[in-house]
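Colleague: this is a predicted model, with the sequence first.
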Amino acid sequence: METVTLAAPGGDHSIWGLFMQAGWVVKFVMLGLIAASIWTWAIIVDKIVAYRRMDASLNRFEQVFWSGQSLEELYRTLADRKTTGMGAVFVSAMREWKKSFEKGAKSPIGLQTRIDKAMELAITREMEGLEGRLGYLASIGSAAPFIGLFGTVVGIMTSFQAIAGSQSTNLAVVAPGIAEALLATALGLLAAIPAVIAYNKLAADAGKLAGRMEGFSDEFSAILSRQIDEKVAPRQAA
């Protein structure tokens, strides 16, 4: 078991001083929690920026799509670009549409199914990027308090050992050691609380973005369904 030296009554009781006086296990826990907290905030900032960009991208695409521009012209504009969001869904559907008619599509049901599947896969790929690393926030939110508690338990155990060795129960002697141990729990909560709040907010925002893309997919599927009926049905009648 590690040993710690109780701080003198007039010692450094700042956060830095308590950290330096802690045992190596508690220090390791604290450093891990600090690193987790920094990474958590990096993810939060990155996701906020990414979601705002995606929301702006969806707004721009909707404006262009419903402006009356022909589907073929819009497809030619976007086909050679790196598209995201609704643009990626649109391009995947149009690509399947064109490939099917180039090969002489005969079954409107089969063509509609392939187009819907292409859009579904495009939405899945987009959501994988948007939801990436959200699981890390959930893990930190649930695990960080217990990791901090582990550091606290170890710190208190070693503090009691040091108290027994010094044969003194004076509050001025006991309090600094207990404070060192409780600092680990505080750092655990400091990492967990923002992670939990951010995870709930970002997961909800991701769901809204997914809902918008799925709504567009349904509307575009209906538009293509009408065009499929106009193109394929006459061929079958002939």
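Modeller: All right, it came through fine. Being a predicted model, the structure only gives us computed values, none of them experimental. Numbering: from 1, shown residues only.
Colleague: going by C-alpha atoms from here, please, whenever you check contacts or count neighbours.
Modeller: Will do.
Colleague: quick one: buried residues of stretch 65-85?
Modeller: Buried positions in stretch 65-85, judged by neighbour count with 16 or more other CA atoms under 10 Å: 65, 74-75, 79, 84-85.
Colleague: export these as a markdown table, with columns for distance to Pro145 and secondary structure.
Modeller: Below are these laid out as a markdown table (distance: CA to CA, whole Å; DSSP: H, G, I helix; E, B strand; the rest coil):
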| residue | distance to Pro145 | secondary structure |
| --- | --- | --- |
| Phe65 | 48 | helix |
| Leu74 | 51 | helix |
| Tyr75 | 51 | helix |
| Ala79 | 48 | coil |
| Thr84 | 37 | coil |
| Gly85 | 36 | coil |
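Colleague: nearest to Lys231, of those residues?
Modeller: Of all the buried residues of stretch 65-85, Lys231 sits closest to Tyr75, with 18.6 Å by CA to CA.
Colleague: can you tell me how far that closest one is from Phe61?
Modeller: 12 Å (CA to CA, to the nearest Å).
Colleague: could you do Lys82 as well?
Modeller: Distance from Lys82 to Phe61, by CA to CA: 13 Å.
Colleague: mind listing the helices for this structure?
Modeller: For the chain, the helices defined by DSSP state H cover 15-21, 24-65, 71-78, 86-102, 108-131, 134-166, 171-237.
Colleague: the structure to be compared is supplied as follows:
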Amino acid sequence: MTPPADPGMLNPVTLFMEADIVVKLIMIGLAGSSLWSWAVIIDKAIKFTALNREADAFEAQVGSGRSLEDIAAQAGSQPAHPLPRMLVIALADWREARTRGGLSGEQGNLLMARIDRALDSLIAREGQRVENGLGVLSVVATASPFIGLFGTVWGIMNAFGRIAAAGNTNLTTVAPAIAEALFATAIGLAAAIPAYIAYNKFSIDAGKFTGRLESFADDLQAAVARRLGGSTAPSAPPVTEPRRDF
């Protein structure tokens, strides 16, 4: 009867120490990739949570009935979050146009086009910013299994060579050698699976956040268009925009 393999020979540390130098380098690279992807995952989870929480708070202010000017003043001239920054940009363009007197139809169209370009540019930049780091997750998710498989194939080739040199094919000899090779694939999958799940989740979150910005931009442009319509009246109202007209 063949004696069972020593369980101590199958623990991760022993498998790494007994592996070929090429397989060791692959294992180290995969472990580093896994740590890198987890750093991106944690960073993105924190940032998306903060972005959405601040967006909820800002939208609650807009829905409270306060004028947009008051909300923009509270946000400051250079707010960090894109939603109040969009409001500040739109109102700044509106005030600049109003200081020049009444707005004709052509001037109003030019103002709307300028606001549209400014908001689109901001949305594009913010979309790129929230997607930063997703490329790392994509590379780790797609490449890690194949790199781990390469390490496994390389390790099995060396394992068979050692088995042939030893002239012993019993389970005690074969199991540790094969386990060393398969350990590389296990590390590759351990790195790829969380990265794949996180990449899909954060890609969806980034798309939703960009859509949130686009919806707010549409609302801002509609509010400015209503103000342009009111500015042609004999007695134009002050530059305030309650939420019910937003």
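Modeller: Nice, I can see it. These numbers were taken from a predicted model, which means no experiment stands behind them.
Colleague: got a TM-score for the pair?
Modeller: After superposition, the two chains reach a TM-score of 0.87 (TM-score structural alignment, normalised by the length of structure 1), with 226 aligned residues with a CA RMSD of 1.9 Å.
Colleague: still on that earlier bit, next, format the buried residues of stretch 65-85 of structure 1 as CSV and append distance to Met213 of structure 1.
Modeller: Below are the buried residues of stretch 65-85 of structure 1 laid out as CSV (distance: CA to CA, whole Å):
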residue, distance to Met213 of structure 1
Phe65, 13
Leu74, 17
Tyr75, 17
Ala79, 18
Thr84, 11
Gly85, 7
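Colleague: pick out whichever of those sits closest to Phe146 of structure 1.
Modeller: The closest of the buried residues of stretch 65-85 of structure 1, once distances to Phe146 of structure 1 are taken by CA to CA, is Gly85, at 38.2 Å.
Colleague: what does that closest one align to in structure 2?
Modeller: Using TM-score structural alignment, the partner of Gly85 of structure 1 in structure 2 is Pro82.
Colleague: and for Trp41 of structure 1?
Modeller: Checking with TM-score structural alignment, Trp41 of structure 1 has Trp38 as its match.
Colleague: ok, the spatially most central residue of structure 1 - contacts?
Modeller: Central residue of structure 1 (CA atoms, centre = their mean): Leu134, 2.5 Å from the mean position. Counting by CA atoms under 8 Å, 6 or more residues apart in numbering, Leu134 of structure 1 makes contact with 199, 202-203.
Colleague: what's around Val224 of structure 2, how many residues?
Modeller: 22 (other CA atoms under 10 Å).
Colleague: which residue in structure 1 aligns with Ser138 of structure 2?
Modeller: Correspondence of Ser138 of structure 2 to structure 1, assessed by TM-score structural alignment: Ala138.
Colleague: wait, its match touches Val196, no?
Modeller: Yes - using CA atoms under 8 Å, Ala138 of structure 1 is in contact with Val196, at 6.3 Å.
Colleague: about what we covered before: need the helices of structure 1 in a markdown table with distance to Pro9 of structure 1, can you?
Modeller: Shown next, in a markdown table, are the helices of structure 1 (distance: least, CA to CA, whole Å):
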| stretch | distance to Pro9 of structure 1 |
| --- | --- |
| helix 15-21 | 13 |
| helix 24-65 | 21 |
| helix 71-78 | 70 |
| helix 86-102 | 64 |
| helix 108-131 | 50 |
| helix 134-166 | 13 |
| helix 171-237 | 5 |
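Colleague: so for the alignment partner in structure 2 of Glu126 of structure 1, what's the nearest residue that isn't a sequence neighbour?
Modeller: Aligned by TM-score structural alignment, Glu126 of structure 1 pairs with Glu126 of structure 2. Spatial nearest neighbour of Glu126 of structure 2, excluding adjacent residues (CA to CA, 6 or more residues apart in numbering): Pro82 at 7.2 Å.
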